[in-house]
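J.: just a sequence and a predicted model for now, questions to come.
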Amino acid sequence: MKVKAFEWKGDRLFLLDQRRLPQEEVWLELTTYKQVAEAIKNMVVRGAPAIGCVAAYGFVLGVKSGEDHTVVYETLKNTRPTAYNLFWALDRMLKALKEGKDLEKEAISIEEEDLQANMRMGQIGAELLPDRVRILTHCNTGALATAGWGTALGVIRSAHYMGKEVFVWVDETRPYLQGSRLTAWELLKEDIPHKIITDSTAGFLMAKGLVDCVIVGADRITKRGDVANKIGTYSLSVLAKVHGIPFYVVAPTSTFDPNIAEGWQIPIEERSEDEVKSCGGCQIAPKGSQALHYAFDVTPAENITAIITEKGVLKPPL
């Protein structure tokens, strides 16, 4: 494994600034929970499992500094509204505090458990794939989005190391370009064959018979198996369904929200319109025009072939 998104050093947290990839590999040193909260909010770190792990370490920093644990909890919780792993990890840390457990050990356990879950999902998912497979993926779901290895990209990575002939179509994933900036960067490090495509190319590739399956991650999964993921995922699920292509979601059980029954109940983050109107710091739209930026969409369970978890494969609707 050659990629890591964060590293805990006992009294500080180091984050790989994903906003500056692939041009620069810059690590930020964080020593306060407020810095951690800002880093999550501003996309220094992203990907639901990684956000959960980082928030857990942020909770440790806040409580150890003598801050009111309720303030620390609420500050971190309010950074990103859609990624359920954030709330799951913080609730677990709060429970550990109330039970008198060692908070640092609890946060380390969250990280270690996520890595093990990723490795297990990778193995389970890879076994579902044929020996030669062309995969289309969206956003970034690799080591950068998790404690390591990855969810959807972890399946791809596992299949590659199993000796399967894997080729990856990488959606650029506008407007933040997590596909072209981050997924392609990870695939290069692993020497996995791939090509970057514009998001709007996916349907045409399917029509030409160049896609064997779609594999994506998830930020929140409802009780019936509806999935919130990076904006554009729903469109891919519709295209895959029309073309008879398997559509797989890969996520740890910590992404399942037992409090939400159906997809329409999931809170969807709406980010700044400036992220749509600019790209890489360059203005690409008229300043006077307005833009809408939903960061996520919801894929209904009926569009999903299977959800791959560390505990096995689920067939939605659940």
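T.: The structure has been received and is ready for your questions.

J.: from here on, just use CA atoms for contacts and neighbour counts.
T.: Will do.

J.: so what's residue 156 closest to, chain neighbours aside?
T.: Closest residue in space to residue 156, ignoring its immediate chain neighbours: residue 126 at 6.8 Å, by CA to CA, 6 or more residues apart in numbering.

J.: how near is that neighbour to residue 153?
T.: Applying CA to CA, to the nearest Å, the value for residue 126 to residue 153 is 10 Å.

J.: more crowded one of the two?
T.: residue 153 (29 against 22; other CA atoms under 10 Å).

J.: hang on, the more buried one packs against residue 141?
T.: Yes: counting by CA atoms under 8 Å, residue 141 is a contact partner of residue 153 at 5.2 Å.

J.: need the residues touching each of those two.
T.: residue 216 (CA atoms under 8 Å, 6 or more residues apart in numbering).

J.: put this next to the first one:
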Amino acid sequence: MSIPLSIEWTNKKLRIINQQKLPLEVDYLTLETIEDVYDAIVTLKVRGAPAIGITAAYGLARAAQHYETNTLEEFYQHLEKDALYLGESRPTAVNLVWALDRLQRVAKDAATIQEAKELLLEEAIVIHKEDEASCRNIGEFALSLLENQTKVLTICNAGSIATAKYGTALAPFHLGSERGKRFEVFACETRPVFQGSRLTVWELQQSGVDVTLITDSMAAHTIGAKGIEAIIVGADRIVANGDTANKIGTLNLALLAAAYQIPFYVAAPSSTFDLTIENGKEIPIEERPSDEITHVAGKQVAPLNTKVFNPAFDVTPGKYITAIITEKGIIYPEYTKNIPALLGTEKGERS
């Protein structure tokens, strides 16, 4: 059994596992152009906030290698244009813009165009390596919280294939499997595009974790019937007061956790925090195509011309979150005070 990886960078080539084809086919794609990267992000061939950020970083760095400019000023103009282009691919996941901004800042330290190109590639690799180390740390902290809890519920896919390795919400299960700790994980299927059933179940099986699939609407019954002891989820954006955007259906689980009086944990790297936003009402929520709901596996399951509302994310208020697990430690309420205290950032800055 082994932990699957979503992103490979070898010989200056970017390969991703095509998550559209999982679990029936393990297919790696080579992304040659910035348009390939944009398409991979929009069509969910690569998904998960950290993995999106890493992929975009490599995509921007590779694109910059082909700029034909005479001055650094022109180089930076091309770089900014491409960064804006990639940044529009998924508006909710803050890691995307965070990674693109980070590359642009690093490039500004260059004295020559060639040095700028080298710095961009180096920084993309650093972001990739940092995320793997970050996810391992998140897993360690999560294991400490779940020390006496083995029956855990999750939604979507906040695992190895959504990050560099290990994942966020799934990191304790991968690390636990490596160390002989047995979890019994229940995974919501995660409608409308089934990231839970297609990706989380497959990934945990690869790692040797005991995992059971349920539909999203079975969560309330399952918590009571199976004795669920905790819920752990990932995040696409966490704002100053702890409000958290994550895959649609996450808020439902937070409310159920409160009703059943079990802990509800959010696991995310510090790059997922956006302290420029005061509360969750200000988070932009991506709406996706209607056919994700009206069709399943390409087959229409709803009447023609059905009106559809398809938000990709919802926002869980911080008051329902027991703790936020980061690579730097565990954050407890009061989040407005404790988030910047742990992350070492001041209010109004993006971490």
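T.: Happy to help now that I have it. Given the structure is predicted, the values throughout are model-derived calculations rather than measurements.

J.: before we move on, the earlier item: which residue in the second structure aligns with the residue nearest to residue 156 of the first structure?
T.: Per TM-score structural alignment, the equivalent position to residue 126 of the first structure in the second structure is residue 143.

J.: ok so its match is a helix residue?
T.: Yes: Residue 143 of the second structure: assigned to a helix according to DSSP: H, G, I helix; E, B strand; the rest coil.

J.: that one and residue 174 touch, don't they?
T.: No: counting by CA under 8 Å, residue 143 of the second structure sits too far from residue 174 to count as a contact (10.3 Å).

J.: contacting residues for residue 104 of the second structure?
T.: 76, 79, 80, 120.

J.: what's the farthest-apart pair in the residues you listed?
T.: 80 and 120 (12.8 Å; CA to CA).

J.: out of these two, which sits in the more crowded spot?
T.: Higher neighbour count among residue 80 of the second structure and residue 120: residue 120, with 26 against 16, using other CA under 10 Å.

J.: element containing that one, please.
T.: Assigned by DSSP states H and E, residue 120 of the second structure belongs to helix 113-145.

J.: pull out the buried residues from that helix.
T.: Of all the residues in helix 113-145 of the second structure, those buried under the rule 16 or more other CA atoms under 10 Å are 113, 116-121, 123-125, 127-128, 131-132, 134-143, 145.

J.: the match of residue 126 of the first structure and residue 332 of the second structure: what is the separation?
T.: 16 Å.

J.: how far out from the middle of the chain is the helix holding residue 120 of the second structure?
T.: 14 Å (CA atoms, centre = their mean, to the nearest Å).

J.: for stretch 321-338 of the second structure, same thing?
T.: 18 Å.

J.: just give the closest residue to the aligned partner of residue 225 of the first structure in the second structure, not the sequence neighbours.
T.: In the second structure, the residue paired with residue 225 of the first structure is residue 242, using TM-score structural alignment. Once flanking residues are discounted, residue 242 of the second structure sits nearest to residue 318: 4.4 Å by CA to CA, 6+ apart.

J.: now do the SS call for residue 87 of the first structure.
T.: helix.

J.: what's it aligned with over in the second structure?
T.: By TM-score structural alignment, residue 87 of the first structure lines up with residue 97.

J.: which ones are touching that match?
T.: 53, 87.

J.: the stretch 1-150 of the first structure: helices as residue ranges?
T.: Per DSSP state H, counting those that start in this stretch, the stretch 1-150 of the first structure carries helices over the ranges 33-41, 48-64, 69-77, 84-98, 103-128.

J.: next, count neighbours for residue 73 of the second structure.
T.: 12.

J.: what residue of the first structure matches up with residue 230 of the second structure?
T.: Checking TM-score structural alignment: residue 230 of the second structure goes with residue 213.

J.: what's the average distance of the helix or strand that residue 158 of the first structure is a member of to the second structure?
T.: According to DSSP H and E, residue 158 of the first structure maps onto helix 152-161. For helix 152-161 of the first structure, the mean distance to aligned residues of the second structure following superposition is 1.8 Å (mean CA distance after the TM-score superposition for the first structure).

J.: hang on, the earlier thing: which other helices and strands contact the helix holding residue 120 of the second structure?
T.: helix 49-64, helix 94-107, helix 171-179, strand 323-326, strand 329-331 (3 or more CA pairs under 8 Å, 6 or more residues apart in numbering; DSSP states H and E).

J.: what range in the first structure does the fourth one sit on?
T.: Strand 323-326 of the second structure corresponds to residues 306-309 in the first structure, going by TM-score structural alignment.
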